[in-house]
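Q: From the sequence below, what's the structure:
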Amino acid sequence: MNPLLLTHFTATSCAGRGLDATLAALTEARSGLARCDFEGAALDTFTGRVAGVEDAPVRADLAEFDCRNNRLAQLALLEDGFEARVRDAIARCGAGRVGVFMGTSTAGILETELAYQRRDAQTGALPADFDYASTHNPYSLAAFVRAYFGLRGPAVSVSSACSSGAKVFGSARRMLETGLIDAAVVGGVDTLCLTTLYGFNSLELLAPGPCKPFDVKRDGISIGEAAAFALLEREPSAHAAHTEDDAILLLGIGESSDAYHMSSPHPEGLGARIAMEQALASAGLAAADIGYVNLHGTATPSNDAAESRALTSLFDRVPCSSTKGATGHTLGAAGALEAVIAALALRHRVIPAGVNTSEPDPALGLDYVLTTRAAPLRAVLSNSFGFGGTNCSLVFGRKGAVSA
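A: Sure, this is the predicted structure:
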């Protein structure tokens, strides 16, 4: 595939608001996970909650979109000068030539939960002020971002479980390649809600303490919330601000659907391997060219084992880690959040530590990184795998990672 430029990117999660805070948390091996205090959730688990979302309503002219999910989206858009960079792209390309591609799992389902609590006692009718289309509907996120910037280009929501925030890069790439748009705002946002917390609890997947990906004592996931965005453009040579050394590119994308089981991965990681192979092939790279892999790494025994088998069948002791110990598993936002973390790793030439993991499971055979360290990274891979076998791998690199 033709490389695409990441003109700018940002992320907000329990690990911190913005890139500097996120990088600091990873560098210091500091987790944002805390004992669950989400209203109405009487569960013995830890969550990755972003403080202050409740006190930050969306812009007044967009009040119809007001919900926790879109509030978190707005908080992230305001970080790292991201909004200004998008508006610069709109000025260059035109509002009709910038697309929006958003990944989410539950979107604003919390609004429906709250509406049910206020339904009419006699008729069961939901309150008149409940607006499903602008809040709960998975498309509400894409519609909100599109309205926020006053865009007129295509807008898409992807809801493919935990690969949603990664698959949007593929959706955007296809429209950029066909020339339908010149730039794309891609990202993922998911927020805490009772449906998610109690749903994963019913599957017996929640860890009682902070999650420990790939640890010999790993015992489940910690649910988090996050918003992460990137601005993709087709012609990197047109932007003089990005030098040969500092430009970060999306080099390759791999997608697969193994459909092995509704909630369990293929035990040998078949779909995961296919996604990684496709990502490498589309980037024109060999496995040896990858200096770091950001693992999907949910911290459940079966998921980590399956991903390890897929990874070791392709790579020879590549440094790797899961950053979910710092952020929690942010579900539909995870792919976008970890894409941004991969870009941060490239920008600062560091391999982020796997927070909370103290004793990597030796049976998995990984070069699992426990302390953030410097490394001359040229290309990295980020994995996102979802329920139902919806898999996506992304390759990011610096200019020159692929020889002409």
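Q: Please make it C-alpha for all contacts and neighbour counts, starting now.
A: Fine.
Q: N294 is in contact with V318, isn't it?
A: No: the criterion here is C-alpha atoms under 8 Å, and N294 misses it with V318 at 10.5 Å.
Q: Tell me which of these two has more neighbours.
A: N294 (26 against 20; other C-alpha atoms under 10 Å).
Q: Let me see the contact set for the more buried one.
A: When the contact criterion is C-alpha atoms under 8 Å, 6 or more residues apart in numbering, the partners of N294 are 320-323, 338, 342, 380-383.
Q: do G32 as well
A: Contact analysis of G32 by C-alpha under 8 Å, 6+ apart lists 14-16, 48-49, 326-328.
Q: try 7 Å this time
A: Neighbour list for G32: 14-15, 48, 326-327 [criterion: C-alpha atoms under 7 Å, 6 or more residues apart in numbering].
Q: Do you have the strands of the stretch 251-400 of the chain handy? List them.
A: Under the criterion DSSP state E, counting those that start in this stretch, the stretch 251-400 of the chain contains strands at 292-294, 319-321, 350-351, 367-368, 373-374, 379-386, 390-398.
Q: one more, for comparison:
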Amino acid sequence: MVQLQHLQPVGIQCSASLSALGETHADIRQALTQTASCLSLRDDLLLGQSCLVGASGAKLTEQVFAEPLQAFDSRNLRFAITALQQIEAQIHACTADMPRHRLAIVVGTSTSGIADNEPVLQQYFHEKTNAPFSHLKQEMNSLAQGLKHYLNWQGIAYTISTACSSSAKAMAAGQRLLNADLADAVLVGGVDTLCQLTLNGFASLESLSATTCRPCGFERDGINIGEAASLFLLSKKAAPVMLMSAGESMDAWHISAPHPEGRGAAAAMQQALDIAGLQPEHIDYLNLHGTATPQNDAMEIKAVRQIFAAHRPNLSSTKHQTGHCLGAAGALEAFICQQVLQEQWLPLHHNGAIDPELADQHYVQCSEVKQPLRYAMSNSFAFGGSNISLIFGANF
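A: Okay, the predicted model is just below:
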């Protein structure tokens, strides 16, 4: 048996999120407690057809960057900095007395700035021109390094890219850095922006839904893609919502499909509970990975049954309103869990028919809370079997 490392919970000192849900806490709550769709139709991303996506309507910063930050400039980085600017004053206040070499950054992404280079690549392949091309803006670590230059921090800074578990793993890494006393504060989160590469890639896998996705739905047929920028400042100081633990597993069953019995997913959830010192019945809300693909949803509910047995936590997937934000999905859904605990409301599951084979769970159909919500779990399961479950706790 693997000996689990005991980790102390860490506090979420401040956070910000931009996505199809909106920009403010009020926007996000309204979007997740109503049935009107937040997705929009785009015809510039998927070759030869339109598609529904979770696009952010935020106006991105137009700030002129100086060197060396200019070298990392991309829509992805500007999306991140626009979110960061919502909490920049709070970050500086929290870290004012901390040495800059003790301030760390760990973020997740899967697309980085590749969208900025797509037009250049198209021009090259169609016209064989030598248009300027910058590899740096699409390198995975450009996100962490860009944020490091922007904040003028001098501590550890790196990017995690493990597909859809990337930003949840960034949060876990932040907790470990604090527990190992390698940092006094850590900026964690994830940023992914819409681009043609991912839309056409998932279309080639026949994984895109022609309509709004329906996680665990009877007629589910695939995902919608979204974009998000969600950032958190973590420290050892207590906060209204704490990151309690992270459970991670790697089942490596298939390059793009999860283990059909949910073994890796169940292992991640159980490990998160064990590290936090909690029992399944302590979890009041579970944010499903819930992509709305036939295999993923069936696997995840099998894993939920294995871990929670007779206990039926409130659960929902929020991807029908956000789209699947890939490398930023874990951070976006962590932000949703933070708001759920802080403001005491529940995100609605979609209102379509549930698959009868998955219908034995307590899917959220009413946003009102009948009893206080103390603990929330969020699942993120990625290609290759890279699984992670995060647990958050309200610090009443």
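Q: picking up where we left off before, among the contacts of G32 of the first structure, which one is most surrounded by other residues?
A: Of all the contacts of G32 of the first structure, the highest neighbour tally under other C-alpha under 10 Å goes to T327, namely 34 neighbours.
Q: possible to save the contacts of G32 of the first structure as a markdown table with distance to S282 of the first structure?
A: Output for the contacts of G32 of the first structure, formatted as a markdown table (distance: C-alpha to C-alpha, whole Å):
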| residue | distance to S282 of the first structure |
| --- | --- |
| C14 | 33 |
| A15 | 32 |
| G48 | 34 |
| A326 | 30 |
| T327 | 29 |
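Q: which one of these is nearest L206 of the first structure?
A: G48 (12.6 Å; C-alpha to C-alpha).
Q: Show me what that closest one lines up with in the second structure.
A: Under the alignment (TM-score structural alignment), G48 of the first structure maps onto G54 of the second structure.
Q: how much space between its match and N117 of the second structure?
A: As judged by C-alpha to C-alpha, to the nearest Å, G54 of the second structure and N117 of the second structure stand 21 Å apart.
Q: Tell me which two of the contacts of N294 of the first structure sit farthest apart.
A: T323 and V380 (14.2 Å).
Q: Who has more neighbours out of these two?
A: Remark: of T323 of the first structure and V380, T323 carries more neighbours, 28 against 25, as counted by other C-alpha under 10 Å.
Q: what about the residue nearest to the more buried one when sequence neighbours are not counted, how many neighbours?
A: Using C-alpha to C-alpha, 6 or more residues apart in numbering and skipping residues adjacent in sequence, the residue nearest T323 of the first structure is G354, 5.5 Å away. Per other C-alpha under 10 Å, the neighbour tally for G354 of the first structure reads 31.
Q: these two touch, right, G354 of the first structure and R373?
A: No: look at G354 of the first structure against R373 with C-alpha atoms under 7 Å: they stay out of range, at 11.4 Å.
Q: how close does the alignment partner in the second structure of P208 of the first structure get to E88 of the second structure?
A: Under the alignment (TM-score structural alignment), P208 of the first structure maps onto A210 of the second structure. When distance is defined by C-alpha to C-alpha, A210 of the second structure is 39 Å away from E88 of the second structure.
Q: The two: which has the busier surroundings?
A: Using other C-alpha under 10 Å, the more surrounded residue of A210 of the second structure and E88 is E88, with 17 against 13.
Q: and the aligned partner of S230 of the second structure in the first structure, what is it in contact with?
A: In the first structure, the residue matched to S230 of the second structure (TM-score structural alignment) is A228. By C-alpha under 7 Å, 6+ apart, A228 of the first structure lies in contact with 10-12, 76, 187-189, 333, 336-337.
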